[in-house]
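Student: quick check, what structure comes out for this input:
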Amino acid sequence: MNAPPKSRVVIALLAVVAGLIGLTGLLVPVPAQAALAPPDLASNGSFETGALAPWTPYPADSVLLSTGQTTDGTRFARFPANASLSQLITGLNTSREYVVTGSIRADATAKFFVGLRYFDAEHPNVVESEKRYAASASWSRFEIRFSTDATHTSLGILAQNTGAAGYGDLDDVRLYEVTAVPGITSPGNTTYYVSSSGGDDSADGRTPGTAWRSFAKVNASRFAPGDRILLKAGDTWTGTTLHPLGSGAPGAPITLGKYGDAALRPILNAADDATSLNTQDLVKGTTSHLTYLTQTFYTSVYLYNQQYWTIRDLDVANHAAGFTDPNGDTNLRSGILVMNDNAGTLRSISVQNNQVHDVLGSRSQKTYWGGAGIIFTVMLKRADMASGSKYDGVLIEGNSVRNTNRQGIVTNSRQNLRADIDNTGDLVDAVAKGWSPWYPSTGVVIRNNYVKDVAGDGILPQVTTGALVEHNTVDGFNERSGGASAGIWAWNADRTAFQFNEAFGGRTTQDGQGYDLDYGQTGTVFQYNYSHDNEGGFVLVCAPGQGSNASGPGSGVTSDNGVVRYNISQNDRNRTFMFSGYSSGTLIYNNTVYQGPGIAAQPVNFWAWNKTYPTSAAFYNNIFALDSAGTWNYSDQGLTMQGLTFDGNTVYGTHTAGEPNDPHKLTTDPRLTAPGTGTTATPVGGPYQPPMLDGYKLAGGSPARASGVVVETTSGLTIDGRTPNGGHDYWGMAVVPGAIPNRGADNTAAGRRRPHPTLYPHPNSHLVPPHR
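Tutor: The predicted structure follows:
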């Protein structure tokens, strides 16, 4: 499988004058004699000739030659306040990639940078584009990458101290053509080492002492089953996407990981290194048509049409050099991006134990090209392809994902067209033509990840069947997207199981619930989860129907047969259970909901999205312990929820308008042992620890014990053949079929206690790979 064409964003002009915006690069410590692959196109970059020429100082004689500790030889250039030095290099090859590297340091009072500039008719005044600043008084390595074209074949290297005091130092400046770095074709079952601080691209890479240095070397090489590519822990690479080629095989994946200090990780930030892909896409409408487009995106780690890979133990960021605004820029950025572009079924890809952070692209765009900490995506099915493309066997486990735009962890696919998602009617023609039909990925497991401070959605599997999402923590979501986002949910995906997750701290502009039974799916199960302190509420059940079928139950676009059972909600605000638009067969039972003083959320609320409404939903055996509450609302825009059933629920504390008429309702104290005391146990960054929720167990003598309705009998639902009652409560107490259960999430006394395993079976276990 071939890699797509890549194009770097061409660096424009760098100004000699001060006052222009700088982009601070990531810097790494550099030992003496750090080698680069030849040929070096810069002249006298180590200043060992004893003169500055062919460098030009400004003002004249402002830059000094000094001796002492250096990174290459004994001499370096020293820059007092307002001193600059430049070198012009001409005759570069067109349409090639180049990299400028070197070592810099500065004292605390200086403002010292190195940058690039072009000379051409388009930019006669020399406009700044990019530069790297010295961050400390210790020598650190910088790297700036750029591409040439027909009008940009001359390059100026500029170093300047724009501070009013202090000094900056420069040494070991080199320029070389990236594409000149020769790659290798691995025989397989070989370990390759890479070190930015001490490697050499001319070495064989097979031992730590003969490590390669650059990602250019890695990206030019093709790897084979059983290979390991290990990056030195603590080293930094900035300005280059890591895109190694090749695929592993069953039982012999290719591993991208680390070596060295166990307490450190390799640090990656592709910054302004852009990737462009030309592919087919769909223009929707009454007469849909296919078109080709070129999309540009930014990612630090990239797999394209590859399979049998493991990516682990990395520290990954993606933001423009020196850019720290959490609102992000306008680009589509990802930390780790795995793409399937009409390659059929790609199998067995694992992303494990990485720290992904500060992915500061667009905070608002949801796309198939990126915009997440970790994303798996599939491109539109081309017209010439006989079959669809998907993933089979995806494991995203043990990662920490924080401060990312727009999403945290996502699977997605453009091969998603079915009537179930056509909420505006503009896909009818495309669906009828059979273009890019729904072709879901299988064997998707998202487990034990910690997601924090994301602009939009926390964890979102899309276009999957039988996905398993468990033991994840989402801490702060919809922080800045300005749109509709939720903590943990699925879209256009069937039979997803969400269990033992915790979602909290969500903001709301729209939605903002901890969990979401969204549209284009059937048979989703939320069980044994904890939701708390979310501005939007606990659970959203939504589907827009079709606008052309307004003022009715809707058609096509729905959320069907969702199950919400044995979960705990504490102090979720606004709307505990929110129904929006058309859904059917939703079963909500044995959940415990607590609202403390001042919360006053509506226990149930309804919005008639596209003037459509649910046709059936049932609430059984839930406990609503309400120290405050809003009204219970089932109507909107003259429409009312249909087929709504309440039976066996407890509503205790605050009673408000709309409280349901429940034939077996209790209003007495359910005797929760310590409501409102639920506590997060997972440390920041993970790994997942079960929250401390024993305060929601039932005390002895609780009227909620053995007083519920038998769900499998009362509901009359088989839930696509799955066990209707779930088999056990939140803490692992058995729920015996046919026996009268407790109310709420605790089945103590009504059931028989059994060992609490760390992994409960997925309701669709035959579709999910075993625990790995």
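Student: switch to C-alpha atoms for all contacts and neighbour counts from now on
Tutor: OK.
Student: quick one: the helices in the protein?
Tutor: Along the chain, the segments classed as helices by DSSP state H run 215-219, 428-432, 711-714.
Student: as JSON lines, those with mean neighbour count would be great.
Tutor: Formatted as JSON lines, the helices of the chain follow (neighbours: other Cα atoms under 10 Å):
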{"stretch": "helix 215-219", "mean neighbour count": "23"}
{"stretch": "helix 428-432", "mean neighbour count": "18"}
{"stretch": "helix 711-714", "mean neighbour count": "16"}
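Student: of all those, which lies closest to residue 508?
Tutor: helix 428-432 (32.1 Å; Cα to Cα).
Student: of all the helices of the chain, which lies closest to residue 155?
Tutor: helix 215-219 (20.2 Å).
Student: want to put them side by side, so please do this one too:
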Amino acid sequence: MKTKCNTFLILCTLILFQWGCAEEKTFEANKNLNGEEQVVTSLPEGTTAYYVSTSGSDSNDGLSASTPFKTLSKAAGMITGEGDAILLNRGDQWSGESIRLSGKQGTPENPVTIAAYGSGPKPVIKDNSDAAIFIANSSGYVIEDLQIDDNGNGITLIYPFRNGREYVRIRNCDFNGGGTCVKITGDYQRDVTTAFEYNIKDILIEGCTSTGSEVFLNCMYFNTLKQIDFETYPIWDLKIANCEITSTVKTAMLPRWTKGGYIDNCTLLDIYTGEAENGSCAILLRRTRDFEVKNTEVGYVHRNAPNGPDGEAIDFEGHVVECTVSNCYMHHCDGPAMMFFYTLNQNGPVKYNKRNYVLNNTFHHNNQSAHHPEDCEIWISDPLRDPNGPTIISGNTYTRVPGVSFYLLRPNVTPNITFSNNMEVTDAGPYEWKFDGSTSGIPAEGSHNDVVSITRYDTYVQLELDTTKDDGPPAFALDDTHHKGLNTGLNIDAASNPKIYMKIRNNTSGRKLKVYWAHQLEDEYSNSNSKDMNIVSNGSEYSTYVLDLSKENSWTGTIDKMKLVWADMSKGSGTVDIDNIKIAP
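Tutor: The predicted structure follows:
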């Protein structure tokens, strides 16, 4: 693609590109230091873009891919505001360097942009003791197409009191390890004569992944926010969509102090792997109004607090008003899938949850470690006192662990709540290999790559990987061609079982696991029948991962063999323990 296009192509590009409205991206060509054509995000006319590459120099002008800066701080120092951009070279890594911007204002039409250019893997910012990207007191930002590894925090947004800032977009970023991926914080004090009603509104976090981080999203306590003023919300219109969160050390999402917005089409699995001080959950709502959690999967939330009652998928933790949980799949949590609770110690009158809605969800085998009286899918310890209308729980289906009820009321609680049209269903019977003697384990073992040994223990199988053994990345086949004559395929009905769950402990440097499948034992594996997932590297504990293949066109018919590949492991060795593999609805 050439830098200068003819008039027709320019008109097409202008029509397609509507920044902040349709939010589409177009691309233009540039050349890097080696003269290779590079693809970069197309920015509005008049934008000044500063390029950064680890092979560049801070004595360059930074205005093209052929004259990039070397350091992130140099590029950040050039940003003045509306329409400026920092573009990081794909394939490069910055260790101990960060981007810090304060008071640099963009707009939805001409944001300040931090993104990538070039070809290859996403650029990486890693190993900062504080935030990799720090934005303070600023409107109008787009941050996208980055990998952020092992930082104290990933992206910090801070809004001092009486700001009234708007519009942040964080898209297609991968967070591995480290502290909080996206932290929103600041100070707030309502002053009806001079203050804005909100500190920040219109935030969208979309298409991001997090693996092994402490927390994905944390709306921190606003220091000057008076607890007695329960109608003040510093954050308006907070949206999280199409994100995949795996193996957080603590609660995955805390959309607190928020009015309006949603969590939509996200996956949160293996949540709160660390020890909880008070309680544990995947999504904590507190002082949240007009917010939705919808079309989202939450599973394997741990209960690591000694004698704690928690371990929920979603916790209504006080003054949650007119919020909705709908069309979600909540499963295999250590505690109840949901809890309605109220907080007693917020320096003011008790504030109950009011007029919330739990509609058309699927509850499956929650309260896995039920050792409390609260053995249920939904625990209600809140009186839900509201003369203006009930909390409604309706249209849900549930599959219970034996001895666990659908809902349970705390003694002496008679809440304003209605139940209707909720239905119990029976187990669907997934394809599952537990490696504990109850099943045969892996049905057949085919050709392996870089696997030195396979050791079967009482409850798991251990693979010893060594990249020097064979060409290519390590691979482990669940079934393969040397069983053709026995016709021992997996015989999986793909349409009825679109999700693959794996509980593994990955004590290798690999962070990418690629799953291949084939329909016949004779078929060759191909990239068209595969999907990648992020995994925790050098892990000391098990993590549970899920691949949703329901939108993969090639996941169809009967699946007869599969293979796991540590796709990014080009050197080194280590062990992988597989506790459980399940292919299920």
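Student: possible to save the helices of structure 1 as TSV with distance to residue 565 of structure 1?
Tutor: As requested, the helices of structure 1 are exported to TSV (distance: least, Cα to Cα, whole Å):
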stretch	distance to residue 565 of structure 1
helix 215-219	48
helix 428-432	35
helix 711-714	11
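Student: of all these, which one is nearest residue 560 of structure 1?
Tutor: Ranking these by proximity to residue 560 of structure 1 (Cα to Cα) places helix 711-714 first, at 17.6 Å.
Student: so the closest one corresponds to what in structure 2?
Tutor: Counting by TM-score structural alignment, helix 711-714 of structure 1 falls onto no part of structure 2.
Student: same thing with stretch 224-235 of structure 1?
Tutor: Using TM-score structural alignment, stretch 224-235 of structure 1 pairs with 81-92 in structure 2.
Student: how many residues are close by the aligned partner of residue 491 of structure 1 in structure 2?
Tutor: Counting by TM-score structural alignment, residue 491 of structure 1 lines up with residue 286 in structure 2. By other Cα atoms under 10 Å, 22 other residues sit near residue 286 of structure 2.
Student: OK, contacts around residue 286 of structure 2?
Tutor: Residue 286 of structure 2 is in contact with 255, 256, 257, 316, 317, 318, 319, 320, counting by Cα atoms under 8 Å, 6 or more residues apart in numbering.
Student: check residue 424 of structure 2 too.
Tutor: Listed by Cα under 8 Å, 6+ apart, the contact partners of residue 424 of structure 2 are 397, 398, 399, 400.
Student: check residue 494 of structure 1 too.
Tutor: Residues in contact with residue 494 of structure 1 (Cα under 8 Å, 6+ apart) are 463, 464, 465, 466, 520, 521, 522, 523, 524.
Student: what does the first one align to in structure 2?
Tutor: Same thing as residue 463 of structure 1. By TM-score structural alignment, residue 463 of structure 1 lines up with residue 257.
Student: so which helix or strand takes in residue 9 of structure 2?
Tutor: Per DSSP states H and E, residue 9 of structure 2 falls inside helix 7-16.
Student: and that helix, how far out from the chain middle?
Tutor: 35 Å (Cα atoms, centre = their mean, to the nearest Å).
Student: what's the matching range in structure 1 for it?
Tutor: Aligned using TM-score structural alignment, helix 7-16 of structure 2 spans no residues in structure 1.
Student: helix or strand right after that helix?
Tutor: strand 27-31.
Student: so what does that next one touch, helix or strand wise?
Tutor: Packed against strand 27-31 of structure 2 by the contact rule (3 or more Cα pairs under 8 Å, 6 or more residues apart in numbering; DSSP states H and E) you find strand 37-41.
Student: so where is the strand it packs on in structure 1?
Tutor: If you align by TM-score structural alignment, strand 37-41 of structure 2 falls outside anything aligned in structure 1.
Student: that strand vs strand 27-31, what angle?
Tutor: 140 degrees (axes from the mean of the first three to the mean of the last three Cα atoms, to 10 degrees).
Student: list the buried residues for strand 37-41 of structure 2?
Tutor: 37, 38, 39, 40, 41 (16 or more other Cα atoms under 10 Å).
Student: and the residue lying closest to residue 188 of structure 1 once chain neighbours are set aside, how many neighbours?
Tutor: Counting by Cα to Cα, 6 or more residues apart in numbering, residue 188 of structure 1 lies nearest to residue 224, which is 4.5 Å off, once chain neighbours are set aside. By other Cα under 10 Å, 20 other residues sit near residue 224 of structure 1.
Student: over to residue 259 of structure 1?
Tutor: 19.
Student: mind listing what it touches?
Tutor: Residues near residue 259 of structure 1 by Cα under 8 Å, 6+ apart: 193, 230, 231, 232, 233.
Student: pick the one among the contacts of residue 494 of structure 1 closest to residue 447 of structure 1.
Tutor: residue 466 (14.1 Å).
Student: test my guess that the closest one contacts residue 490.
Tutor: No. Using Cα atoms under 8 Å, residue 466 of structure 1 makes no contact with residue 490, being 11.1 Å away.
Student: more neighbours: the two, which one.
Tutor: residue 490 (29 against 25).
Student: and of the helices of structure 1, who's closest to residue 452 of structure 1?
Tutor: Short answer: helix 215-219, nearest of the helices of structure 1 by Cα to Cα, at 29.0 Å.
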